[in-house]
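**Student:** return atomic coordinates for the entry below.
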Amino acid sequence: MSAQNSTAQNLSFVLEGIRQVKFEDRPVPEIKDSHDVLVNVRFTGICGSDVHYWEHGSIGQFVVKDPMVLGHESSGVICKVGSAVTGLKVGDRVAMEPGVPCRRCEPCKAGKYNLCEKMAFAATPPYDGTLAKYYVLPEDFCYKIPENITMQEAAVMEPLGVAVHIVRQAVVNPGQSVVVFGAGPVGLLCCAVARAYGASKIIAVDIQKDRLEFAKKYAATAIFEPAKEAPSANAVRIIEENNLGPGADIVIDASGAEASVHTGIHVLRAGGTYVQGGMGRSEITFPIMAACTKELNIKGSFRYGSGDYKLAVSLVASGKIDVKELITGIVNFEDAERAFEGVKAGKGIKTLIAGIPDTSPGPFGL
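**Tutor:** All right, here's what the predicted structure looks like:
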């Protein structure tokens, strides 16, 4: 498999089947709506969902039936704008929000467009992703980034947007204690956002020592490695080791692991808040008695909604959150498959794939 960068008009990284990928030159997408823009994609992060589609060909009811371009964590440069676009111009650097809602259903009209019934989300069947030279998005789903944010950092706005949404679901307030299960990219960013929101204690929980050490250096105030014992026993140790009194104010699960869910419910104080951000098995056992008797506030969290991307950009631009430390590898476009293999093997925190800059003198050249 090779990438013919010099002659391709819109080179794309396409998933054909389980562990079957190829580079394909596809037509440059057209601007069909006057509010849309054409983006030259510069960097794309690899998400766990991308790897899952590559390895299994499906996630739940979303099954790859036709060849699909992968990727959805991207940044790029505007190279063409629709006639009604007023807030962006050719040459602007942007973070790309990859899910476009219908804007007409009840969730959209209620301000919860992440729950849109007809969401067109990049690299979720049947919609193509952003691992291509060009991608079209509505103007209001491209966020202009200031000069002090690099294009690499801008690609991390997608997982940061997820973390912002989770923390907003949790309604974190200054001085509160937050326990975050899972020290992957989203869990680490949840720690960072919680810290930016003023949480005084942020305990990162994971079974991988290296991720815990990174979490401690990055944004957590303490770390905890669960023992092979009952979740309730681990919860007691978390409370005791971190002087949480009657329990934590807030628990965020970014792992999806059943043991983490159980431990999280048990570690909360009465009246505390639990937010499920990680996706694991579709069905698990659940400590319903503890949830009821503590009268917990239990919430789900899905992707990101209104204001989340904007806040993510602001947090990085202001220096309240540093996402550079999460970027542990950048590979060339032609090495995309190798990057997927590395992420699957658990190497690094966040791997980016460099896109193909538009340097041609043609209609899209910058």
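
**Student:** CA only for contacts and neighbour counts going forward, please
**Tutor:** Fine.

**Student:** which residues in the stretch 201-350 of the chain form strands?
**Tutor:** Under the criterion DSSP state E, counting those that start in this stretch, strands of the stretch 201-350 of the chain are mapped to 201-205, 222-224, 248-253, 268-276, 297-300, 327-331, 350-354.

**Student:** number of nearby residues for the residue nearest to Leu296 when sequence neighbours are not counted?
**Tutor:** The shortest distance from Leu296 to any non-neighbouring residue, by CA to CA, 6 or more residues apart in numbering, is to Gly271 (4.9 Å). Residues contacting Gly271 under the criterion other CA atoms under 10 Å number 16.

**Student:** I'd say Gly271 and Thr293 touch.
**Tutor:** No. Assessed by CA atoms under 8 Å, Gly271 is found out of contact with Thr293, at 9.3 Å.

**Student:** before we move on, back to that, pick the most buried one from the strands of the stretch 201-350 of the chain.
**Tutor:** strand 248-253 (a mean of 29; mean count of other CA atoms under 10 Å).

**Student:** quick check: Ser232 vs Gly300, distance?
**Tutor:** 22 Å (CA to CA, to the nearest Å).

**Student:** also Ser49?
**Tutor:** 18 Å.

**Student:** please apply the same query to Glu97.
**Tutor:** For Glu97, the distance to Gly300 - CA to CA - is 20 Å.

**Student:** again with Phe23
**Tutor:** 37 Å.

**Student:** try Asp92
**Tutor:** Counting by CA to CA - Asp92 and Gly300 are separated by 35 Å.

**Student:** returning to that earlier point: what do Gly271 and Thr293 both touch?
**Tutor:** Common contact partners of Gly271 and Thr293 (CA atoms under 8 Å, 6 or more residues apart in numbering): none.

**Student:** in CSV: the strands of the stretch 201-350 of the chain, plus distance to Ile166.
**Tutor:** Compiled in CSV, these are given as follows (distance: least, CA to CA, whole Å):
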stretch, distance to Ile166
strand 201-205, 15
strand 222-224, 20
strand 248-253, 8
strand 268-276, 7
strand 297-300, 8
strand 327-331, 21
strand 350-354, 19
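
**Student:** one more sequence to fold, the one below, so I can look at both together:
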Amino acid sequence: MKAVRITGIRQVDVVDVKEPNKLNSHDVKVAIRSVGVCGSDIHYYNEGSIGSQVLQYPWGVGHEAAGEVVAIGSEVTSLQIGDKVAIEPTIYCGECSECLNDRRHTCLNQRFLGCPGQAEGCMSEYYIMPESCCIKVSEQLTPQLAVLAEPLSIGLYAFKLSGMKQANTKAAILGAGPIGLSVLASCLEFGQEQVIMTEPLPYRQEFALRMGAQSCTYPDDEESLLEKNKVGFDVVYECCGKQEALDQALRILKPGGKLMFVGIPETKHLQFNMDLMRRKEICVQNVRRQNNSFEEAIEMITANPKYYEQMITHNYSYSEAAEAFENVTLYKNGVIKAMVNF
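**Tutor:** This is a model prediction of the structure:
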């Protein structure tokens, strides 16, 4: 079968690999139809690592995926051959202290798709996953829309984790990429309409406004940000992993505000202005992927598919995967979310 592999820094190839056929009793074999190119995939593509997670080449990436069930294990009960599914990429043990504490996303024995040392990614024609990671979706949902359940679930989880569910709270989202837009969609879904965004790319500023942001300004236009909210923001979602965004978040948060750290930094270490953070009594909450939000994200997309399909700006065949990765890396041609299709 055909599979996409990262073979070096800024190098992607399509290779022939053996098709997986061995199913355990609770496994499902999925014919992959579409895989999203995620920001974490781009880190591996550009830098060969995320923090301590370092690639050994060649390596299969891809964890935002959807497809069709083509085979099931002997004890699978929730799915049938022919069902359309979205893939939740965290394979968890269900037995460790984290899983038993309803924290499957931080399972001590987890294998996350595309994560070095855990499990190769699913950017391939077929992939085998546990039944628990294959979530049935409506026949009317395209594979590309089903793929969006994974990034949207992160934005939704970040919103829920913030605890900022009151309609009158004021939020800022730093970064209008797919994750920042997923946070925005989640805020709007639950009535938090006073949301502004920052974004350096003009086309993404315009996109954020189309998605419902109250305003979207350049990151260095901090005066404009504070004009909109002189007291400061109740919550700031940092969605780009940049030191300068972290610094800005602390400046524009109001006393007692909450910083949601959603973005993935390019480096292992970032610095906090502890004087400012202490005097304002800022609460910092890291967001690790998603927990108990995947099915809800599917419901949100199913209820309003036209709203979400505008995020899918580019579709590529698997033979064009190298072009997809390069375009996402360089923010070319107005890309928001690029899909690699099989």
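
**Student:** any idea what the TM-score is?
**Tutor:** Comparison of the two superposed chains (TM-score structural alignment, normalised by the length of structure 2) gives a TM-score of 0.93, and 337 aligned residues with a CA RMSD of 1.7 Å.

**Student:** quick one: closest of the strands of the stretch 201-350 of structure 1 to His72 of structure 1.
**Tutor:** Among these, the nearest to His72 of structure 1 by CA to CA is strand 350-354 (11.3 Å).

**Student:** which residues of structure 1 does the helix ranked longest in structure 2 align to?
**Tutor:** If you go by DSSP state H, structure 2 has its longest helix at helix 149-162. With TM-score structural alignment applied, helix 149-162 of structure 2 matches the range 157-170 in structure 1.

**Student:** tell me roughly how far that stretch lies from structure 2 on average.
**Tutor:** Taking mean CA distance after the TM-score superposition for structure 1, the mean distance separating stretch 157-170 of structure 1 from the aligned residues in structure 2 is 1.2 Å.

**Student:** quick one, helices of the stretch 201-350 of structure 1?
**Tutor:** 209-218, 231-241, 258-267, 288-293, 308-317, 336-344 (DSSP state H, counting those that start in this stretch).

**Student:** how far does the first one sit from the chain's center?
**Tutor:** Relative to the mean C-alpha coordinate of its chain, helix 209-218 of structure 1 is positioned 19 Å out (CA atoms, centre = their mean, to the nearest Å).

**Student:** try the fourth one
**Tutor:** How far helix 288-293 of structure 1 lies from its chain's middle: 30 Å, per CA atoms, centre = their mean.

**Student:** same check on the longest one?
**Tutor:** Taking CA atoms, centre = their mean, one finds helix 231-241 of structure 1 lying 29 Å from the centre of the chain it belongs to.

**Student:** and that helix, what's buried?
**Tutor:** Burial within helix 231-241 of structure 1, assessed by neighbour count using 16 or more other CA atoms under 10 Å, is assigned to 231-232, 234-235, 237-239.

**Student:** ditto for the first one
**Tutor:** Of the residues in helix 209-218 of structure 1, those buried by neighbour count under the rule 16+ other CA under 10 Å are 211-212, 214-216, 218.

**Student:** go on, the fourth one?
**Tutor:** By neighbour count, with 16+ other CA under 10 Å as the criterion, the buried positions of helix 288-293 of structure 1 are Ala291.

**Student:** what about it, how far off from structure 2?
**Tutor:** Looks like 1.9 Å for helix 288-293 of structure 1 (mean CA distance after the TM-score superposition for structure 1).

**Student:** how near is whichever residue in structure 1 pairs up with Phe207 of structure 2 to Asn234 of structure 1?
**Tutor:** Structural alignment (TM-score structural alignment) places Phe207 of structure 2 against Phe214 in structure 1. Phe214 of structure 1 sits 21 Å away from Asn234 of structure 1, taking CA to CA as the criterion.

**Student:** and for His165 of structure 1?
**Tutor:** Taking CA to CA, one finds His165 of structure 1 at 27 Å from Asn234 of structure 1.

**Student:** same question, His262 of structure 1
**Tutor:** For His262 of structure 1 relative to Asn234 of structure 1 (CA to CA), the value is 10 Å.

**Student:** what's the answer for His35 of structure 1, then?
**Tutor:** Between His35 of structure 1 and Asn234 of structure 1 the distance is 52 Å, computed by CA to CA.

**Student:** what is the burial count for the nearest residue to Cys190 of structure 1 once chain neighbours are set aside?
**Tutor:** In space, and not counting its chain neighbours, Cys190 of structure 1 is closest to Ala163: 4.8 Å by CA to CA, 6+ apart. Using other CA under 10 Å, Ala163 of structure 1 has 30 neighbouring residues.

**Student:** contacting residues for Ala163 of structure 1?
**Tutor:** With CA under 8 Å, 6+ apart, Ala163 of structure 1 has these contacts: 186-187, 189-190, 193.

**Student:** Pro305 of structure 2 now?
**Tutor:** By CA under 8 Å, 6+ apart, the neighbours of Pro305 of structure 2 are 141, 145.

**Student:** what residue of structure 2 matches up with Lys112 of structure 1?
**Tutor:** By TM-score structural alignment, Lys112 of structure 1 lines up with Arg103.
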